[in-house]
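> Pasting the sequence and the predicted coordinates here, then a few questions.
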Amino acid sequence: MTANNAPSPQAAGRGAGPRRNGKIAASIGAVIVAVLWAFPVYWMLNSAFLPGVVLEKTTPTFLPFGGSLDNFRAVIADGSFLRALGMSLIVAGATVVFCLLFAFLAALAISRFRFRGRRGFVLSVLFIQMLPAEGMFIAQYKLMGTLGLSSLVGVSIIYIAAVTPFTIWMLRGFVAGVPVELEEAAMVDGLSRTQAFLRITFPLLAPGLIASGVYAFLQAWNEFTVALVILQNSAEHTLPLWLRGFIQQSASRAIDWGQVMAASTLVAIPVIIFFVLVQGRMTSGLVSGAVKG
């Protein structure tokens, strides 16, 4: 009966053909989308190495043959880039550290413990995420001005407050995904609750912490509007504000697009380096440590 109901080799071949063609079409479509997505980044890099006279031609130059690092040298020689880089690193670093600390403790609390007000706390986290950031600019500006925090400290506080709710929600999923039985088994073997958490649970949460840290870093690194409203002192401008000022200075003497693209590339490089350093942890399995023992 089984042999009679089995499909013939010809029928199996006819069914495999459309599936194979569908996969090929999907792969081609994915490659096209990837090329369209990556082309602006490639065009920025390509233009960063070309002089302005080449970029002003009506015929586009798709390869930087004959290019140089002159645009990068001109941007760095300005001196304000390195200062803005330091400001962005301070703000982004503080945001990542404090946001992960607060969000991690909150995620542990709502995932591992039952306490009065737990539901209200979770709902408040979701409600904060629904508030439009633009609606709070004036209140934030007045608050920071009243407290005398119209500086990097004030911007860092606002970034931490803005990123922490979503980070709590992200980490809550990671913490809930680690079975509490792992800690209980370790406690049966003689470990205290703290030791069981640090040796068993915490290593399994590393991918979640890295992913949340990347999100917090990108939010703080690329944020422009809050910094524009709060930071009145040009000496404390972060890289997005510096790039805006650089373009405005360039526009006053006819925009040098080669230098603008070089400046944009320099702003993006730290993000790329950070992602390369942590991407291994992001792609690792959440419970790989439990499998390895």
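Yep, that arrived. Worth saying up front: this structure is predicted, and the values here are computed from it rather than measured.

> C-alpha only now, for contacts and for neighbours.
Will do.

> Other residues contacting the helix or strand where Gly145 lies?
According to DSSP states H and E, Gly145 maps onto helix 137-146. Outside helix 137-146, the residues that touch it by CA atoms under 8 Å, 6 or more residues apart in numbering are Ser150, Gly154, Ile158, Val226, Val229, Ile230.

> doesn't Leu231 make contact with the first one?
So the one you mean is Ser150. Yes. Between Ser150 and Leu231 there is a contact under CA atoms under 8 Å: 5.8 Å.

> still on that earlier bit, want to throw the contacts of helix 137-146 into CSV with neighbour count and distance to Ala254?
Below are those laid out as CSV (neighbours: other CA atoms under 10 Å; distance: CA to CA, whole Å):
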residue, neighbour count, distance to Ala254
Ser150, 21, 33
Gly154, 22, 35
Ile158, 18, 36
Val226, 18, 28
Val229, 14, 27
Ile230, 23, 29
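
> which stretches of the stretch 51-200 of the chain form helices?
Taking DSSP state H, counting those that start in this stretch as the criterion, the stretch 51-200 of the chain carries its helices at 52-55, 70-77, 80-112, 118-130, 137-146, 152-176, 180-188, 193-196.

> Could you dump the ones you listed into CSV and include distance to His237?
Below are the helices of the stretch 51-200 of the chain laid out as CSV (distance: least, CA to CA, whole Å):
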stretch, distance to His237
helix 52-55, 27
helix 70-77, 16
helix 80-112, 6
helix 118-130, 27
helix 137-146, 16
helix 152-176, 9
helix 180-188, 45
helix 193-196, 42
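
> put this beside the first:
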Amino acid sequence: MRKILLNGSALVLAGLFLFPVYWMFATSFKSNSQVLSKDPVFWFTPTFEHYETATGVNLFWTYVANSFVVTIGAVLLALGVALMASYAIARMRFRGRRGMVIAVMMAQMAPWEILIIVVYLNARDLQMLNSIGTLTLVYFVMALPFTIWTLRGFIAAVPKELEESAMIDGCSRPQAFFRVIFPLLAPGLMATSLFGFIMAWNEYAMVLVLNKAPDAATLPLWLTQFQTAFGNDWGATMAASSLFTIPVLVLFVLLQRRVTGGLAAGAVKG
């Protein structure tokens, strides 16, 4: 009976979470009359007119390219810096180490929205507005605290003896790290990469303030363009939302096993 209750509760929760996603995809294939119908329509003939409207927006492929460049660039930068920082925190003893750990935790908990004005003023004074590079740096800084904190747990969980044995056999410290420790960090790298990807891919407030030029915008701003004088174009909005969601869904399906283990392990080790 206990298993039945637990499994039943899990199915109910899964249905509650998945139904909005299903409804978004289903609505993107309905005609306008079915979308605006008072009664919910579950059986319909699919149409692709909303996807044609969504992808027909001016500079659509520019938005796609900008989003991928900014997201992948921020994730790679965060991983590169976090590997060095987390190794230093987990393995080395130095003055200010405790303060650095506290600073990382505070940066992870702080809402970045409160810094929008400061970031905008600095970017304006440095003439860095409407730049894909500026947006990449901002997202890199936003993803860095979580990446450092998670990878620190994985590095601390690797026995020091493995690294010391490699160094005794003739490896330098960098060689011991990349040949011994780095291959064991795959779950943590997957988890932090997915988090950084979702954060940068979905972020709206910073790009709205920093990149107002049309050719420097990303896909979150593209989602706001489906409005008419009489209201929202819900069919095109749902089609755009579906296209916007697909990369994240595909990435999560590919990485889900390692991501689940990585988040759980990084939360308790170290």
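Great, that's in hand. Keep in mind it's a predicted model, so treat the numbers as computed, not measured.

> Alignment lookup: Ile102 of structure 2 to structure 1.
Using TM-score structural alignment, the equivalent of Ile102 of structure 2 in structure 1 is Leu123.

> mind checking how far that match is from Val188 of structure 1?
Computed with CA to CA, to the nearest Å, the distance linking Leu123 of structure 1 and Val188 of structure 1 is 35 Å.

> Which among the helices of the stretch 51-200 of structure 1 is found nearest to Val214 of structure 1?
Val214 of structure 1 lies closest, by CA to CA, to one member of the helices of the stretch 51-200 of structure 1: helix 80-112, at 8.1 Å.

> which part of structure 2 lines up with the closest one?
Helix 80-112 of structure 1 lines up with residues 59-91 of structure 2 when matched by TM-score structural alignment.

> cool, stretch 135-149 of structure 1 as well?
Per the alignment by TM-score structural alignment, stretch 135-149 of structure 1 matches residues 114-128 in structure 2.

> Report the buried residues of the matching stretch.
Val119, Tyr120, Ala123, Met128 (16 or more other CA atoms under 10 Å).

> With distance to Val250 of structure 2 added, can I get the residues you listed in JSON lines?
Formatted as JSON lines, the buried residues of stretch 114-128 of structure 2 follow (distance: CA to CA, whole Å):
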{"residue": "Val119", "distance to Val250 of structure 2": "32"}
{"residue": "Tyr120", "distance to Val250 of structure 2": "33"}
{"residue": "Ala123", "distance to Val250 of structure 2": "34"}
{"residue": "Met128", "distance to Val250 of structure 2": "33"}
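
> which bit of structure 1 covers stretch 177-197 of structure 2?
Aligning stretch 177-197 of structure 2 against structure 1 (TM-score structural alignment) gives residues 197-217.

> List the contacts of the matching stretch.
The contact list for stretch 197-217 of structure 1, computed with CA under 8 Å, 6+ apart, reads 92-93, 95-96, 99-100, 163, 167, 170-171, 174-175, 178, 182-183, 186, 275, 278, 281-290.

> ok, now stretch 261-275 of structure 1?
Under CA under 8 Å, 6+ apart, the answer for stretch 261-275 of structure 1 is 44-45, 47-49, 71-72, 75, 214, 218, 239-240, 243.

> try 7 Å
Contact with stretch 261-275 of structure 1 is made by Met44, Leu45, Ser47, Ala48, Asn71, Phe72, Val75, Leu239, Leu243, as judged by CA atoms under 7 Å, 6 or more residues apart in numbering.

> how much does the lengthiest helix in structure 1 deviate in direction from helix 70-77?
Ranked by residue count, the top helix of structure 1 under DSSP state H comes out as helix 9-48. Here helix 9-48 of structure 1 points in a direction 60 degrees away from that of helix 70-77 (axes from the mean of the first three to the mean of the last three CA atoms, to 10 degrees).

> Surely Ala92 of structure 1 and Asn222 touch.
No. In this structure Ala92 of structure 1 lies outside contact range of Asn222 using CA atoms under 7 Å: 9.3 Å.
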